[in-house]
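**Q** Sharing a model prediction with you, sequence too.
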Amino acid sequence: MTGTRRSDRRPADGSPVARVCVDVPLAHLDRPFDYLVPAELDAAAVPGARVKVRFAGQLVDGWLLERADDSGHTGRLAYLEKVVSPEPVLAPEVARLARVVADRYAGSLADVLRLAVPPRHARVEKELVARAAEAGAAPPDAGPGQPPAPPEVGGWRDYPAGPALLRALAGGRAPRAVWSALPGEDWPARYAEAVAATVAGGRGAVVVVADNRDLDRLDAALGAALGPGRHVCLSAALGPARRYRAFLSARHGAVPVVIGTRAAMFAPVSRIGLVAIWDDGDDLHAEPRAPYPHAREVLLTRAQLDDAAALVGGYARTAEAQLLVETGWAREVVADRATVRARMPAITPAGDDPQLARDPAAASARLPSLAWTAARDALRADLPVLVQVPRRGYLPAVACAGCRTPARCPYCAGPLALPSATGAPACRWCGRLAAAYACPNCGGRRLRASVTGARRTAEELGRAFPGVPVRTSGREEVLTTVPGGAGLVIATPGAEPVADGGYGAALLLDSWALLTRADLRAGEEALRRWLAAAALARPGAAGGRVVVVADGGLAPVQALLRWDAGWFAARELAERRELGFPPAVRMASVTGPPAAVADLLAEARLPEGAELLGPVPADGDRERMLVRVPRARAAALAGALHSAAGVRTARKAADPVRLQVDPLTLF
């Protein structure tokens, strides 16, 4: 601001009213508020700029959504206090998307904008302005120049609908596809080809992946396909300065493509022609902050609003993606069965009848003879072996060796775990050591393993195969790649490194830990993790083998054996339709103290046909209620819950209530 006194202020001559979204995440304040633009801030107060305003006696942040000639407010309007920066960080199309996402998830616009626009970094803004001034450059939104030529079809020719997909993208059309990737597929290269086709058609693209390992692979593939300086990465791991610099590059139109983790789902790409997501079943795509949007749903909403193409890809297929196919919203892109059989490794279950006949202990052995033989043969052929173990650590759960009673902490009753072969048992909840533990049931002091973790597995296999290098990849250290020679790689799900030339064998252990979880998505998640690991093995013709220690009659195991994620997704969706579970219906969870949950539901005008399920205990003294409605009434449900939350915040209810529409976990 200038030195103008408050009493001497006058409104700007043109469009003196600013509509502002104030950064106050209270449900009853989820609407724009009108302010006057003082004349001295007229040039800086552009739509999309960050501002500061007086609200309820306090100076708060806000986003200037638009300028108007008049206001519907009959009282006296306050002035904008400050324009934090004239940089229009909030693009109009992103503001529109944020409003739709907030309404879909029963949230407030301020919460969504906090996810969509990264925090300001003043030094980065000054650097960009100075660089443009020194170079006498064209305006920041001049764009990156002429689009490249359409790419070759490449690996998409392995899918009958693949070439048509690329032609549609290059032609400026908006195809929508659910892609089931082949085993061993170089998926970053396929995504790079789809993005290059979109850019060749004169439009931009946004691609979201689950983690930074996938982001690095996609970054390299796009650099090769598009050339330098035509895309940026957006990820919270970049740090404030690099993230904001990448964000502004996209906002100015300096690059046509943005890739990243879920932070990129709101990236301000101009003339967006493609939104894509890889492995949409990964729970990292779900935002843990209110209003808890899922990257897949945000991108699909964006495709709908901007008439853009959509690509949902992965080795596995979620029930949500299957619903897109069955409703006709998207077409599936899959290879024919002959190609699948030629590309997939030889997959064998260790728990079916023929294996049990040869090895009766296979039903209970953690590493049955079939798995041991597959690993031995691969190592003898000088090939690496991947061992997927669902649990990290050494022995994450132990029990009394005498009576098998689970070992619990004497202070807080939490589960005891062993950190190493020589370490003392420690509580996983409070961290206290229990060196003098004695079983309260029989008095025994010896402990046995209840659950075996990745580090203990590495120790056991290192003894079983002496002289063979053993590497671990998990939470403490995640490997990206491993060499192609003989070696053992023990990895937790999602941390499997890529082996040079592919693995000779992949062993999928402790399947019960995935299949017996009390979760609606247990089978879907187990298959997703198995397919991701099996996809790293060599084809069967080149000696690749996969052994899954599970009963071959189970549906997820059958889908793995046939490499048919679409069949399993269709089965899952049909079962959920019959039982009334998402995505066949819409559900919302209401979590909080019992009185607060009852208060909110009493205020909510739920749509006709809404069912209340629960309550069930949540963490602490809280409880959880589920509300189920048909998909056609999803908007009415979200609106009713948001309005009820607004009534509670308006009267300053003491106990907060957490609202989640379509939560990942229901139980």
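**A** Sure, I can see it.

**Q** alpha carbons only for contacts and neighbour counts from here, please
**A** Fine.

**Q** Which helix in the protein has the most residues?
**A** With residue count as the measure and DSSP state H as the assignment, the chain has helix 634-650 as its longest helix.

**Q** chain center to it, what's the gap?
**A** Distance of helix 634-650 from its chain centroid, counting by Cα atoms, centre = their mean, to the nearest Å, is 26 Å.

**Q** Tell me which residues of it come out buried.
**A** Buried residues in helix 634-650, defined by neighbour count with 16 or more other Cα atoms under 10 Å: 634-649.

**Q** ok, residues contacting stretch 566-579?
**A** 180, 316-319, 322-323, 524, 555-556, 559, 582-585 (Cα atoms under 8 Å, 6 or more residues apart in numbering).

**Q** The residue nearest the centre of the chain: what's it in contact with?
**A** Nearest to the geometric centre of the chain sits residue 285, at 0.9 Å (Cα atoms, centre = their mean). Listed by Cα under 8 Å, 6+ apart, the contact partners of residue 285 are 209-210, 261-262, 294-296.

**Q** Pasting the second one now:
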Amino acid sequence: MDPSARPEQLTLPGLAAPTGAGRARRSETGVPLAQVLPIARVCVDVSPPHLDRLFDYTVPAAMSESVRPGVRVKVRFAGQDVDGYVIERVDRTEHAGALLALRRVVSAEAVLSPEVASLARSVADYYAGSMTDVLRLAIPPRLARVETEDGPARVSGRQAPDPQVDEVRSHWSDIRGGDALLTRLTAGESPRAVWTALPGTGALGGWPLALAEAVRATARSGRGVVVALPDARDVERLARALVVLGIEERTAALGPVPGPSGPEEFVRLTADMGPTPRYRSFLAALRGHVRIVIGTRAAAFAPVANLGLVVCWDDIDSMHQERRAPYPHVREVLALRSEQTGCGFLIGSVSRSIHAQALVASGWARELVADRATVRARAPRVQALTSVELAREGAGGAARLPNAAWQAITTGLKTGPVLVQVPRAGYLPVVACVRCRTPARCAVCVGPLALSGAHAVPQCSWCGALAGGWRCPECSATGLRSVRVGSDRTAEELGKAFPGVTVRVSGARSAAGVIAQVPDSPALVVCTPGAEPVAPSGYTVAALLDAAVSTSHVGLYTDQEALHRWLTAAALVRPSDAGGRVLLVGDAAPTPTNAFVRWDPAGLAQRELDERVELALPPAMRIASVTGDRHAVAMFVARVALPEGGSVLGPVEVAPPEHGAHTPARAPGRRGAARTASTLEAPVRAIVRVPAGRGRELARALSAALATASAKRETGLISIVLDPKEMV
């Protein structure tokens, strides 16, 4: 007999003779191994890109019962104990040498479900990142005490049906295809849609109740739902709407799994709810206690079984963009999850993002919008007070609050609250010389000076240094004048202009913080974009000041974001037949201004998309930003095997982030690549772009180039970001 045809001598007692090239091997320490499936494939928490793969470890016999796919384990890697997740167990390995054994099982709880593991791998591949980075976003830190909870579960009290529930059916009935969406979800189908919500007043009016009805329709089919919203205020509004529709909130101990006849329940999953309630909500979904999860970015990875629908509300909001590597966007994560599981997909907003419009244009999703007559009936009257419109007022038309706006606010205060949106927070965030108007700069770091109050000393916005003896370097004047007026100064001015009227300020930097709701009594509510409180009956008037500031900067999404901020505020105003008015004050760019007056976000999104197809810009193209030392960037770009139709722009020098300035989520500094600001050489940036259809090929090419550079331990410092928000 040919010796090569004989089976190899067994190295693991009790196991059958292996077939094929791979075989299970004895642990390096000689520890007795599990009799069945003795090899565990582990995702090890290590950072180098070339190590982004699964590693094989032997399973000691003593751990065989507790080592299951999804459990947390400790393993030995490069001489250190590191964390990992068991992805699967197999009966043989392709590794040529002896294998190490698992060190210990951290918890018997299988926190990584197969679906979420597959999703994490897909997200990592889509963004040219590592799976361990994605798992940090998907799985909260472990709390052993929560895992052992077994008390009776408490849920929020059931609320009696609210009269506003009638608005649900009217909202979806007013949307073309809205009733069909609910019917298909109830029947167990999985539609994909982009929904432009109608404006609605009140804490529950408009989108919260409509979205809650879509969730309830999916739950009636026996399937799960995941809803991702921008912030905790939106989560609270949706939670209240769900309770109104009879879906209870689980708020305490895990308890037993409810029976099929029990009430439908949901949990919240947000980053600011604290470690214990967050982990409790995560386990409630993981163990099947609830099948509805609502929350912020982390909810996109919620381990809900048998998904029927995933929802991204307000995808334009910057809070949907993850701040940590590999910087995934919730919209893309949920789209990948929809493709992976075959569940329904819904993007909703009062506005329309260009990326959502691209999904509609490609046929991947259907459009859900109301006809023009319905939009005009539900929306307030919008008027743009530009310099042309105000020319007949003479010098008064150049005021920050022209006479037309003053009269509208005066009239609105007779019947309810008035909303005033200001694009900048603070008192006077930017000041200049009173004589020559040279911008006032800090003598220490050359940062901009600002005033925090009427009698405050000028202070640097970057380093915080006081500038009590400031003198203009151009004309030696010592006085300062405002260049940009913030929300605090605006509230002060309005308080003087409207004596006796209550003035409230809502914003992250204001004394009262972000206000969730205000009463219907007459008051002036001054806020920054995104911090608009809700009025139960809606605002009578909204004045959007300094409109030119919203469109004054250069960027790929300037017009889209400006229109989104305006529509978000205007959607809180009463309909035009109830006297609701919105005044846009200032000379903003004409394209978003016209779209706002017409209340046509889909039209603007389609126009922007057509222009980007012609100019080869995202989302018609998929781009990657490569930032770092000139030599390192050149080496890396040369190594990338570009897909067909790919091209490289640059490299060009880029200014490092200004001291004290906000660093965007996609700035250099990704894990595995240090910042280049500490080097003597100015950093450069190259833009790699390919047609959108070859975007995943680009991600694979970038991952391969990163792995090669990591394995060779090249000293160049680079940062790779796929789908950066801006190219400049």
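**A** Now that the structure is in, tell me what you want to look at. Worth saying up front: this structure is predicted, and the values here are computed from it rather than measured.

**Q** Need the TM-score from the superposition.
**A** Here the TM-score for the pair of chains, by TM-score structural alignment, normalised by the length of the first structure, is 0.94; 643 aligned residues with a Cα RMSD of 1.8 Å.

**Q** In helices, which of the contacts of stretch 566-579 of the first structure appear?
**A** Using DSSP H, those in helices are 319, 322-323, 524, 555-556, 559.

**Q** Now check residue 645 of the first structure against the second structure: what is it aligned to?
**A** When the second structure is aligned by TM-score structural alignment, residue 645 of the first structure is paired with residue 706.

**Q** And residue 465 of the first structure, how close does it get to residue 366 of the first structure?
**A** Distance of residue 465 of the first structure to residue 366 of the first structure, computed by Cα to Cα, to the nearest Å: 16 Å.

**Q** again, but for residue 68 of the first structure
**A** 69 Å.

**Q** And the lengthiest strand in the first structure against the second structure, how far off on average?
**A** Taking DSSP state E as the criterion, the first structure has its longest strand at strand 58-68. Once the two are superposed, strand 58-68 of the first structure sits an average of 0.5 Å from its aligned residues in the second structure (mean Cα distance after the TM-score superposition for the first structure).

**Q** can you give me the helices for the stretch 401-550 of the first structure?
**A** Listed in chain order, the helices of the stretch 401-550 of the first structure (DSSP state H, counting those that start in this stretch) span 454-464, 511-515, 522-534.

**Q** Distance to residue 447 of the first structure added to the ones you listed, as a markdown table?
**A** Output for the helices of the stretch 401-550 of the first structure, formatted as a markdown table (distance: least, Cα to Cα, whole Å):
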| stretch | distance to residue 447 of the first structure |
| --- | --- |
| helix 454-464 | 15 |
| helix 511-515 | 21 |
| helix 522-534 | 29 |
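
**Q** Minimum distance to residue 9 of the first structure: which of the ones you listed has it?
**A** helix 522-534 (60.6 Å; Cα to Cα).

**Q** Can you check which part of the second structure that closest one sits on?
**A** Against the second structure, helix 522-534 of the first structure falls on residues 558-570 (TM-score structural alignment).

**Q** ok, average deviation of the matching stretch from the first structure?
**A** Counting by mean Cα distance after the TM-score superposition for the first structure, stretch 558-570 of the second structure comes out at 0.2 Å.

**Q** Distance-wise, check the counterpart of residue 604 of the second structure in the first structure relative to residue 525 of the first structure.
**A** Under the alignment (TM-score structural alignment), residue 604 of the second structure pairs with residue 568 in the first structure. Taking Cα to Cα as the measure, residue 568 of the first structure falls 11 Å from residue 525 of the first structure.

**Q** of the two, who's got more company?
**A** Neighbours per residue (other Cα atoms under 10 Å) separate residue 568 of the first structure from residue 525, with residue 568 holding more: 25 against 22.

**Q** Apart from its chain neighbours, what residue comes closest to the residue in the first structure that residue 386 of the second structure lines up against?
**A** Residue pairing (TM-score structural alignment): residue 386 of the second structure is matched to residue 351 of the first structure. The shortest distance from residue 351 of the first structure to any non-neighbouring residue, by Cα to Cα, 6 or more residues apart in numbering, is to residue 551 (4.3 Å).

**Q** Would you agree that neighbour is in contact with residue 349?
**A** Yes - counting by Cα atoms under 8 Å, residue 551 of the first structure does reach residue 349; the two are 6.5 Å apart.

**Q** list residues touching both of these two?
**A** residue 557.

**Q** about what we covered before: and the residue nearest to the centre of the first structure, what pairs with it in the second structure?
**A** Residue 285 of the first structure maps onto residue 320 in the second structure, by TM-score structural alignment.
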